[in-house]
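Chemist: Below are the sequence and a predicted model; questions follow.
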Amino acid sequence: MTIYGKVWLVGAGPGAADLITVRGARLLAEAEVVLYDALVTEDMLALCPQAVLIAVGKRCGLRSMAQPIINQQIIDAAAKYRRVVRLKGGDPMLFGRADEELRAIESHGIECAVVPGITAALAAAASSKQPLTRRGIARSVAFFTSSTAPDMPDQTTLPACDTLVQYMGGREAVKTARNLLALGHPPDTPVIVVENCSRADEHIYRLPLSQLEDGLAKCSGPVLMMIGAAMAAREV
C-alpha cells in the first residue's frame, strides 16, 4: 500500500514574487518538491531553494506537457515526498485546470489543499489603476477565455457583462474585437491590454475597440485584455 504525502495547489499570483500570499510563500519554504508552471518566475522559485524543482509548464499556443502527464507527476511526487507544492500561475481555481488535478489527486486518496493567488485580472486592474467596476457605469464583470479542452472547439460566444476580461487573449484579439463590434459594441469602446502583468517587463496599452481589430502584433508575452466603458480614462 502506497503512503502518500500531502499536496498543496498554490496560486503564485500574476508574476511578481512579492505578490504571492504569505501562506503560499511559507508553503514554498517548507516544500520538499515543487511542480511549477511555465510562467512562474525565477524570483518566485528562489523562495524554495531547499525543494526539488520540476517544470510542468503549459504555454498557450506552444508545445507543452499534456495535462494527464502533469497529473501523474503530481501523484508520483506525493508517493515520494511528504510535502508537495503544485505551484500554479495566478489563482488555481480560475483557468488553472485545478479540477483535473484535484480529480487525479482525490482519486488516489491523497490529502490536498488549495491556496488562492491574485488572479491576473485583479493585478492588471491594479497595474493600470483602472477599476473593473465603476459606480453608475459598470456593476458586473465577466472573466473568459476562448480556449477549451483539446477535443472541443474553441468557444466563440462572448459573455454579456459591463466589463469583459479576456485571459490569454493575445492571439484572439482580432476575433474578439470583430465579435464585439458585430454585437453592436461601439468602435470607441475603451480597451486596456496588459502584457506581462506585474513583471519588470510589463506593458500597458490603451486603445479603442476599433484598433483592437488590427491585432496585437507588438505583444509577445502573456496578454490580458479588459474591455468596457469602465476602462475609460478618468477625468481629472
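Modeler: Here it is on my side, so go on. Numbering: from 1, shown residues only.

Chemist: can we go C-alpha only for contacts and neighbour counts from here?
Modeler: Fine.

Chemist: Please identify the buried residues of the top helix by length along the chain?
Modeler: Scanning the chain for the longest helix, with DSSP state H as the assignment, gives helix 67-80. Neighbour counts over helix 67-80 (16 or more other C-alpha atoms under 10 Å) mark 70, 71, 74, 75, 77, 78, 79 as buried.

Chemist: ok but residue 166 is inside a strand, no?
Modeler: Yes - judged by DSSP: H, G, I helix; E, B strand; the rest coil, residue 166 forms part of a strand.

Chemist: That one: what's it in contact with?
Modeler: By C-alpha atoms under 8 Å, 6 or more residues apart in numbering, the contact set of residue 166 is 143, 144, 145, 224, 225, 226.

Chemist: same question, residue 29
Modeler: 47, 48, 49, 50.

Chemist: For PyMOL, write a command that selects the buried ones of the residues you listed.
Modeler: Buried members of the contacts of residue 29, defined by 16+ other C-alpha under 10 Å, are picked up in PyMOL with:
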select buried, resi 47+48
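
Chemist: Surely residue 53 touches residue 40?
Modeler: No - at 11.6 Å, residue 53 does not count as touching residue 40 under the criterion of C-alpha atoms under 8 Å.

Chemist: Those two: which has the busier surroundings?
Modeler: residue 40 (21 against 16; other C-alpha atoms under 10 Å).

Chemist: need the contact list for the more buried one.
Modeler: Contacts of residue 40 (C-alpha under 8 Å, 6+ apart): 12, 15, 87, 88, 89.

Chemist: Can you list which of the residues you listed are found in strands?
Modeler: Using DSSP state E to define strands, the subset of those located there is 87, 88.

Chemist: mind listing what the residue nearest the centre of the chain touches?
Modeler: With distances taken as C-alpha atoms, centre = their mean, residue 90 lies nearest the centre of the chain, 4.5 Å away. Going by C-alpha under 8 Å, 6+ apart, residue 90 touches 11, 12, 13, 14, 15, 96, 117, 118, 119, 120.

Chemist: How about residue 225?
Modeler: Under the criterion of C-alpha under 8 Å, 6+ apart, the neighbours of residue 225 are 164, 165, 166, 167, 169, 170, 191, 192, 193, 194.

Chemist: if you set the cut-off to 7 Å instead, what comes out?
Modeler: 165, 166, 167, 169, 191, 192, 193, 194 (C-alpha atoms under 7 Å, 6 or more residues apart in numbering).

Chemist: What strand or helix carries it?
Modeler: In this assignment (DSSP states H and E), residue 225 forms part of strand 223-227.

Chemist: any idea whether residue 206 is helix, strand or coil?
Modeler: Residue 206 is classified as strand under three-state DSSP.

Chemist: From residue 130, how far out is the residue lying closest to it once chain neighbours are set aside?
Modeler: Using C-alpha to C-alpha, 6 or more residues apart in numbering and skipping the chain neighbours, the partner closest in space to residue 206 is residue 192 (4.7 Å). Residue 192 is 9 Å from residue 130, where distance means C-alpha to C-alpha, to the nearest Å.

Chemist: here's the one I want to compare it with:
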Amino acid sequence: MEILKKSNTHTPRRRAPGLLTLIGAGPGDLELITLKAVKALQDADVVLYDALVDPDLLQYAPNAEHIFVGKRRGCYSYQQEQINELIVARAKSHGHVVRLKGGDPFVFGRGAEEMEYAAEHGLDTVMVPGISSCLSVPAMQQVPVTKRGAAESFWVITGTTKEHKLSNDVKLAAKSSATVVILMGMSKLSQIVALFKKEGKSETPVAIIQNGTRENEKVGTGTIASIEREVEMQQLANPAIIIIGEVVRHRERIQSIKREYKVVSTEY
C-alpha cells in the first residue's frame, strides 16, 4: 500500500514536553488500519508496538525509532510499568511517541492506563481508535454479532482477568440470549463450555477464529457440546476469539447459498 503524503493540516499539535498518540492498529490485516492512524505514524518520532501488531505497519513511520514492547507466550519484553516510563521518557527526549496496539486500545488493551500515566506526567495525549477484533474478526468470517430474530445484543468479555481467572461476566452472559464474544479465553474454554451446558445450551452454535483477518487464519465451528473436539482436531489456540450464539448460523447459511448457486467467493 502506498504511504499517504504527509499533510501539515493533519499533524497533531505538540505541547511541551511531548506528545503521546495512542493508536489502534486493527485486528491484523494491514489494510484495516485507519487513514488517521497512518497519518499519525508518519508524524511519529518513536513507535512502541505490541506483539499482535504486524511489523509491516512500521513502514508508515520510516524515520521513527521502533521499539517492540509486546509479549509472546507469556514472555514480556517490558513490564507495564516499564512501558509507561518509556512512553514518558521518549516523549520528553524525542517529542512524539506513538503507542501502536492491536485492535482498539480501549478494548482490553490497557490503553486507558497508559494515557492516564502520560497525562499525569505532563504529556499531551491523543487517541486514534482502531477497528476492534471483537467486531471485525467475526464479520470477516460472515458472523454478525447481532441479527434480527437471532440476537438483540452482544457481550464482549475478557476470558482471563488480571488474576488469571475466568471473568464472572461469562456466567451472567451464559444466562442471556445475547451473542457472547470472548477474547483471551482459549485457556478457559472448558470452563466456558461447562457454564453454557449448565444453562441448557449444549446445542448453541460456537465459532472460534484464530489469527483473525491474517493469512494464517483458522476457523472452527460447532456447538457448545462439540467445540472442544473441533479445537483439538484443528489445534486451535491463542490468539483467538470465541463467538457463542445463534448468529454463528449465518455463516453456514451464506456458505450453503453460495454452494447452491455455485458462487465463487471474492477476497479483497
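Modeler: Looks like it arrived, so ask away. All values derive from a computational prediction rather than experimental measurement.

Chemist: Map the residue nearest to the centre of the first structure onto the second structure.
Modeler: Taking TM-score structural alignment, residue 90 of the first structure has residue 103 as its aligned residue in the second structure.

Chemist: do residue 205 of the first structure as well
Modeler: Match for residue 205 of the first structure (TM-score structural alignment): residue 220.

Chemist: three-state assignment of the residue nearest to that match when sequence neighbours are not counted?
Modeler: Nearest in space to residue 220 of the second structure, with sequence neighbours left out and distances taken as C-alpha to C-alpha, 6+ apart, is residue 208 at 5.2 Å. Three-state assignment for residue 208 of the second structure (three-state DSSP): strand.

Chemist: farthest pair in the contacts of residue 90 of the first structure?
Modeler: Farthest apart among these by C-alpha to C-alpha are 15 and 96. That separation is 14.4 Å.

Chemist: Have a look at these two and say which one is more surrounded.
Modeler: Applying other C-alpha under 10 Å to residue 15 of the first structure and residue 96 shows that residue 15 carries more neighbours, namely 25 against 15.

Chemist: Distance of that one relative to residue 190 of the first structure?
Modeler: As judged by C-alpha to C-alpha, residue 15 of the first structure and residue 190 of the first structure stand 25 Å apart.

Chemist: Residue 79 of the first structure too?
Modeler: Going from residue 79 of the first structure to residue 190 of the first structure by C-alpha to C-alpha gives 50 Å.

Chemist: and what of residue 80 of the first structure?
Modeler: According to C-alpha to C-alpha, residue 80 of the first structure and residue 190 of the first structure sit 51 Å apart.

Chemist: Check residue 19 of the first structure too.
Modeler: 27 Å.

Chemist: that older thread, next, format the contacts of residue 29 of the first structure as a markdown table and append secondary structure and distance to residue 137 of the first structure.
Modeler: Converted to a markdown table, these look like this (DSSP: H, G, I helix; E, B strand; the rest coil; distance: C-alpha to C-alpha, whole Å):
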| residue | secondary structure | distance to residue 137 of the first structure |
| --- | --- | --- |
| 47 | coil | 41 |
| 48 | coil | 44 |
| 49 | coil | 47 |
| 50 | coil | 49 |
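
Chemist: Looking at the contacts of residue 29 of the first structure, which one is closest to residue 220 of the first structure?
Modeler: Closest to residue 220 of the first structure out of the contacts of residue 29 of the first structure is residue 47 (27.0 Å), distances taken as C-alpha to C-alpha.

Chemist: what about the helices in the first structure?
Modeler: Going by DSSP H, the first structure shows helices at 22-30, 42-45, 67-80, 98-107, 120-127, 173-182, 209-212.

Chemist: If you tally nearby residues, what's the number for the counterpart of residue 126 of the second structure in the first structure?
Modeler: Using TM-score structural alignment, the partner of residue 126 of the second structure in the first structure is residue 113. For residue 113 of the first structure, the count of nearby residues is 12 (other C-alpha under 10 Å).

Chemist: ok, residue 113 of the first structure touching residue 6?
Modeler: No - counting by C-alpha atoms under 7 Å, residue 113 of the first structure does not reach residue 6; the two are 8.1 Å apart.

Chemist: I'd like the distance between residue 63 of the first structure and residue 202 of the first structure.
Modeler: Residue 63 of the first structure is 24 Å from residue 202 of the first structure, where distance means C-alpha to C-alpha.

Chemist: Kindly report the same for residue 69 of the first structure.
Modeler: Residue 69 of the first structure is 31 Å from residue 202 of the first structure, by C-alpha to C-alpha.

Chemist: Residue 104 of the first structure too?
Modeler: 35 Å.

Chemist: Compare the two (neighbour count), which wins?
Modeler: residue 104 (18 against 15).

Chemist: What lines up with residue 70 of the second structure in the first structure?
Modeler: Matched by TM-score structural alignment, residue 70 of the second structure corresponds to residue 57 in the first structure.

Chemist: contacting residues around its match?
Modeler: Contact analysis of residue 57 of the first structure by C-alpha under 7 Å, 6+ apart lists 36, 37, 38, 64, 65.

Chemist: Of these, which belong to strands?
Modeler: Among these, the members falling in strands are residue 36 (criterion: DSSP E).

Chemist: Identify the farthest-apart pair in the contacts of residue 57 of the first structure.
Modeler: 36 and 64 (13.0 Å).

Chemist: So for the two, which residue has more residues nearby?
Modeler: residue 36 (23 against 12).

Chemist: The more buried one: what's its closest spatial neighbour, skipping adjacent residues?
Modeler: Counting by C-alpha to C-alpha, 6+ apart, the residue nearest residue 36 of the first structure is residue 87, at 4.6 Å.

Chemist: was I right about the one you found contacting residue 12?
Modeler: Yes - with contact defined as C-alpha under 7 Å, residue 87 of the first structure counts as touching residue 12 (6.1 Å).

Chemist: ok, those two, which is more surrounded?
Modeler: Neighbour totals were compared for residue 87 of the first structure and residue 12, and residue 12 leads with 33 against 28 (other C-alpha under 10 Å).

Chemist: returning to that earlier point: can you name the residues that contact the closest residue in space to the residue nearest to the centre of the first structure that isn't next to it in sequence?
Modeler: Among residues not flanking residue 90 of the first structure along the chain, residue 13 sits closest, at 3.9 Å (C-alpha to C-alpha, 6+ apart). Neighbour list for residue 13 of the first structure: 19, 20, 89, 90, 91, 117, 118, 119 [criterion: C-alpha under 7 Å, 6+ apart].
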